[in-house]
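Undergrad: kindly return the folded structure for what I paste below:
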Amino acid sequence: MDSPIPQWPKNEQPREKLRLHGARCLTDEELLAIFLRVGIKGKSAVALAKDLLHHFGGLPRLLASSPDEFVRIQGMGISKWAQIQAAYELVKRSLEDTLLQGSIFSDPGHVKEFLQAKIGSLPHEVFLCLYLDSCLHLIECQEIFRGSITKTAVYPREILKEALARNASAIIVAHNHPSGNPLPSAADQELTQTLIQALALVEIPLLDHCIVSKRGFFSFSQSGFIKYDQN
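TA: Sure thing, here's the model as predicted:
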């Protein structure tokens, strides 16, 4: 049987490893075990965390799990699900705060991290608009459309109306591919061109169209499909 964590050598216990070496030195199982706090009879919190990750197929699917899915696992209850979801929400809010405080070009990686955390693991497709001011700081991130697992109906007129209502100087749009493949479809490419043309009529540039999934990220801007001179 797996011995309880307090019986492990001190330097192998997840909390002690975190204290001594930082969070990056811990495995997914060890980080998750810190939230679980205790295991069940015959399994340490680390072993239980490993079982959870195996059951859901990794962290993205675990973080997107519903309470009903989560509590079906032996030893799991609604309180543990709530603790994990609260921590995940704090991460997303922290990333959004970073975008609110600085230009989106100050660290492009923050946009990717924020979008993947916010919508990358969702089982349904959503379409986001990030409205930016004249200094390219985030004004607001809005989920403007939600669709099925295969298709979202996106109306450029609605995006244009919402951008004008917020006095946006530029926007970034993003959506997720629940299938896992982040590459743009022909419809995605057509929509991007339609948005560029529609927004140009009111002098609001489309800076990027990002597609995120559990396994990848695609940027129309980084791939050369959208060109913007930030100077």
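
Undergrad: hey, let's count contacts and neighbours off CA atoms from now on
TA: Fine.

Undergrad: list the contacts for the residue sitting nearest the centre point of the chain?
TA: Centrality entry for the chain: nearest residue to the mean C-alpha point is residue 117, 1.4 Å, by C-alpha atoms, centre = their mean. Residues counted as contacts of residue 117 (C-alpha atoms under 8 Å, 6 or more residues apart in numbering) are 91-92.

Undergrad: on the three-state scheme, it is what?
TA: What DSSP: H, G, I helix; E, B strand; the rest coil gives for residue 117 is helix.

Undergrad: another one to check against the first:
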Amino acid sequence: MSEHDGHRHRIIEKLDTGVLCEHELLEILLFNALPRRNTNDLAHRLLTAFGSIRGVFSASVEQLKLVDGVGENVAAYLRCIGRFYETYYEADKEAFPRRFDPESFISYINERYARMDREVLDFYLLDERKNIVFCKRFTIDNPQRVVMKPEELTKLILVNKPSGVAVVHNHLSGSCFPSPSDDKTTNQIQLICSIHNVLFCDHYIYSPVGVYSYYRSGRMKEINREFSIGAILKERGGV
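TA: Here you go, the predicted structure:
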């Protein structure tokens, strides 16, 4: 028996004990969809994206396909068997708050991002009541930097149709104050959100010394105004 097969055998044996983490339940479930692949990483990515098992199985096929490693067949598989795991829903612990509140969200950031060992850029999508419905994480193999392409954010908005967006970025060390690159990214996000009539609520930057909020600093209103599609068209004489 290979090491890979041995891991699968051990984790399946744990089903009878009832001592299983959420990602392990999802990992086992994915065995049937991906019989020859390590499903542990994909299970973690799904939980990061949707916050919980409930979120994974409530997501649409198109939303599931936004997660790296999820194709058409896996997305359809997860969507079809979502109801099977309803018994787990009440015990489910959310990975992020159900509702976005600018002040309490900072406490959540301090707790969650303190454990990060690489830079990430997370987009929390909000519905019209400011409930958090989806989290998309951008990261690359280099732990010291993160890249978000404009077309990726555009696709994220078009598929999910959020009313608002809150963004969290982390610095692994040093100050939480934004760098010129952070400012450029913030301006770019605001412009894309403006084009699609999505409210860009805040951009938080976490570092071990604190959390910076563009909104609390007073800069968010200025950015919302200056980098709106209406302001740019007016400046260029388009309206």
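
Undergrad: fetch the TM-score of the aligned pair.
TA: In this superposition the chains share a TM-score of 0.52, using TM-score structural alignment, normalised by the length of the first structure; 131 aligned residues with a C-alpha RMSD of 2.1 Å.

Undergrad: and the longest helix anywhere in the second structure, what does it pack against?
TA: Counting by DSSP state H, the longest helix found in the second structure is helix 180-195. Packing partners of helix 180-195 of the second structure (3 or more C-alpha pairs under 8 Å, 6 or more residues apart in numbering; DSSP states H and E): helix 150-160, strand 199-207, helix 219-226, helix 229-235.

Undergrad: give me the stretch of the first structure that it matches.
TA: On the first structure, the counterpart of helix 180-195 of the second structure by TM-score structural alignment is residues 186-201.

Undergrad: what comes up buried for that stretch?
TA: In terms of neighbour count (16 or more other C-alpha atoms under 10 Å), stretch 186-201 of the first structure has its buried residues at 191-192, 195-199.

Undergrad: ok, residues contacting that stretch?
TA: Contacts to stretch 186-201 of the first structure, defined as C-alpha under 8 Å, 6+ apart, come from residues 156-157, 160, 205-206, 209.

Undergrad: weed out the non-buried ones from those.
TA: Buried residues within these, counting neighbours by 16+ other C-alpha under 10 Å: 156, 160, 205-206, 209.

Undergrad: helices of the second structure, start to end?
TA: 3-13, 22-33, 40-50, 53-58, 61-64, 72-80, 104-112, 150-160, 180-195, 219-226, 229-235.

Undergrad: quick check: whatever residue of the first structure lines up with residue 207 of the second structure vs residue 52 of the first structure, distance?
TA: By TM-score structural alignment, residue 207 of the second structure lines up with residue 213 in the first structure. With distances taken as C-alpha to C-alpha, to the nearest Å, residue 213 of the first structure is found 21 Å from residue 52 of the first structure.

Undergrad: more neighbours: which of the two?
TA: Legend: neighbour count by other C-alpha atoms under 10 Å for residue 213 of the first structure and residue 52, higher for residue 213 (26 against 20).

Undergrad: quick one: contacts for that one?
TA: Residue 213 of the first structure makes contact with 116, 119-121, 176-182, according to C-alpha under 8 Å, 6+ apart.

Undergrad: returning to what we had before: nearest to residue 126 of the second structure, out of the helices of the second structure?
TA: helix 150-160 (9.6 Å; C-alpha to C-alpha).
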